[in-house]
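Visitor: heads up, no residue letters with this:
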């Protein structure tokens, strides 16, 4: 399938650079797959479209302040380090800039020596493995020195780092936020539960591969990045009960969707599981795990718009995106949302 089938014109000014003051005031496009209709609402009105017995599935991953700025020991040359994922205790896969400055054995110093990274292995495309040295607790040191790894299309500085976290973020490990969840507040979640909507949690640590463009002409040739996921036994039991009674499972974000679909394809039912998934979902594949999807508006020619198209149909999704551009919706991480039912 030609990648050009997932391209569309997006004016640069529609890329949201900062979050709205009120998370729930973002716009919400309601897309009905059966009726092929589109409505325009605000996110606070999501309560009008969820009913008793529905189950929202949220990704409780927490974004690490994973961007570090340091200097080479000995020369003082400036180096930027971006944590990708932990391979073992105190050892991480990272991206470094400029990569040519960092060889095996190079030491990078952060915060006047509060944290030191030594390069232990070279990888492709600026990738490195490093071993960290520090005193105390690593995550506390990282919290004091690191910055939020905002996506490359966001040029503005973030004044409040919590705005790039969901209000239910819990499990440390992501290099990027599961952005569909940024629209929820604790008050909105409480209101939904009071109406009989169930809430379920899983974890998928979002990697920077989520922003990687598809650089092949035929999408079947694309190599998908792998991300760590985990679903516990209680959540699996809850989700199976929702399915058995015929209620809807509504995934919040493509990350939750990829996790649920991985488990259903591997096991046929929801069950306790953890591991690495590189699942690549695109038409004409059919999604078996979910009945609805809340998601943001994604990059042209991205794996994310392909996943959404597999759920709702490419033609309908591209029509919805054209409507979003026409109506001046805000795109990407800090942008508006759609609910596909």
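Guide: Received, thanks. What you are looking at is a predicted structure, and each value in this text was computed from that prediction instead of being measured. Residues are numbered from 1 along each chain as shown.
Visitor: Only C-alpha atoms from now on, for both contacts and neighbour counts.
Guide: Will do.
Visitor: and residue 256, that one's in a helix?
Guide: Yes: counting by DSSP: H, G, I helix; E, B strand; the rest coil, residue 256 falls inside a helix.
Visitor: ok, so what distance separates it from residue 86?
Guide: Residue 256 sits 21 Å away from residue 86, going by CA to CA, to the nearest Å.
Visitor: Same question for residue 31.
Guide: Going from residue 31 to residue 86 by CA to CA gives 38 Å.
Visitor: Could you check which of the two has the larger neighbour count?
Guide: The neighbour count for residue 31 versus residue 86, taken as other CA atoms under 10 Å, is higher for residue 31 (21 against 15).
Visitor: host element of the more buried one?
Guide: Residue 31 is part of strand 27-32, with elements assigned from DSSP states H and E.
Visitor: structure B:
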């Protein structure tokens, strides 16, 4: 997390002559839902002839961007199903969250996450019961380090 509270985002950009690029992403710019309609998903266009120039486009623009002989690399990986819902066990309040990544922790038996949480209040130590498709799950979260800007750090407990 940068001093401004923004998440650090890294991307490989070998096509541009760089091996690694690190930029600062404000949390509100991190996608938490798929684009609707799907062809509204955004593209960053980089042309080999002008690698320092970036263009913004959408998936629907692909036919106009591609010429005969061009190669289109399709990423078929799936996004981690990282959205979760829960209820605070102390107040019954609803909590919605987005798992971002595992966070380092001193106890190797514990699992700590960096997550963006949406609830009325983020209280340190607040127990959150995760909800599965059929109701409450055996997993709980506990807020460890609330942040004024997402993400916060939570501890995940339950079956592994």
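Guide: Right, received. Where do you want to start? The model shown is predicted, which means the values in this text are computed figures rather than measured ones.
Visitor: Report the TM-score for the pair.
Guide: TM-score for the superposed chains, counting by TM-score structural alignment, normalised by the length of the second structure: 0.33, backed by 96 aligned residues with a CA RMSD of 5.5 Å.
Visitor: Following the chain past the helix or strand encompassing residue 275 of the first structure, name the next helix or strand.
Guide: Element membership of residue 275 of the first structure [criterion: DSSP H and E] is strand 273-277. Using DSSP H and E, the helix or strand that follows strand 273-277 of the first structure in sequence is strand 292-296.
Visitor: Point out the other elements, helices or strands, that that next one touches.
Guide: If contacts are counted by 3 or more CA pairs under 8 Å, 6 or more residues apart in numbering; DSSP states H and E, strand 292-296 of the first structure sits against strand 249-252, strand 337-340.
Visitor: How is residue 114 of the second structure classified with respect to secondary structure?
Guide: On the basis of three-state DSSP, residue 114 of the second structure is classed as strand.
Visitor: Spatially nearest residue to it (excluding sequence neighbours)?
Guide: Of all residues not flanking residue 114 of the second structure in the chain, residue 153 sits nearest, at 4.7 Å (CA to CA, 6 or more residues apart in numbering).
Visitor: Thought residue 141 was touching the one you found, still the case?
Guide: No: counting by CA atoms under 8 Å, residue 153 of the second structure does not reach residue 141; the two are 9.9 Å apart.
Visitor: List the buried residues for whichever helix or strand residue 189 of the first structure is part of?
Guide: Assigned by DSSP H and E, residue 189 of the first structure falls within helix 186-194. Going by neighbour count (16 or more other CA atoms under 10 Å), the buried part of helix 186-194 of the first structure is 188, 189, 192, 193.
Visitor: which of these lies closest to residue 325 of the first structure?
Guide: Using CA to CA, residue 188 comes nearest to residue 325 of the first structure of those, at 27.3 Å.
Visitor: Please report how far the closest one lies from residue 199 of the first structure.
Guide: Applying CA to CA, the value for residue 188 of the first structure to residue 199 of the first structure is 12 Å.
Visitor: got it, and residue 307 of the first structure?
Guide: The value you get for residue 307 of the first structure to residue 199 of the first structure, if CA to CA is used, is 23 Å.
Visitor: okay, the two: which has more neighbours?
Guide: residue 307 (22 against 19).
Visitor: okay, the angle between the strand or helix carrying that one and strand 292-296?
Guide: Using DSSP H and E, residue 307 of the first structure maps to helix 303-312. Interaxial angle of helix 303-312 of the first structure relative to strand 292-296 (axes from the mean of the first three to the mean of the last three CA atoms, to 10 degrees): 150 degrees.
Visitor: Which is the succeeding secondary structure element to helix 303-312 of the first structure?
Guide: That would be, after helix 303-312 of the first structure and using DSSP H and E, helix 314-326.
Visitor: Could you list every helix and strand in contact with that following helix?
Guide: Helix 314-326 of the first structure packs on helix 303-312, going by 3+ CA pairs under 8 Å, 6+ apart.
Visitor: is it fair to say residue 136 of the second structure lies in a helix?
Guide: No: counting by three-state DSSP, residue 136 of the second structure is not part of a helix but strand.
Visitor: Make sure it is actually in contact with residue 129.
Guide: Yes: assessed by CA under 8 Å, residue 136 of the second structure is found in contact with residue 129 at 6.7 Å.
Visitor: what is in contact with those two at once?
Guide: Both residue 136 of the second structure and residue 129 are contacted by residue 86, under the criterion CA atoms under 8 Å, 6 or more residues apart in numbering.
Visitor: of these two, who's got more company?
Guide: More crowded of residue 136 of the second structure and residue 129, by other CA under 10 Å: residue 129, with 24 against 14.
Visitor: What are the buried residues along the host helix or strand of that one?
Guide: Assigned by DSSP H and E, residue 129 of the second structure belongs to strand 127-132. Under the neighbour-count criterion of 16+ other CA under 10 Å, strand 127-132 of the second structure has 127, 128, 129, 130, 131 buried.
Visitor: I'd like to know which elements that strand is packed against.
Guide: Short answer (3+ CA pairs under 8 Å, 6+ apart): strand 127-132 of the second structure packs on strand 83-88, strand 135-145.
Visitor: among these, which is the most enclosed?
Guide: Comparing those by mean neighbour count (mean count of other CA atoms under 10 Å), strand 83-88 ranks first with a mean of 18.
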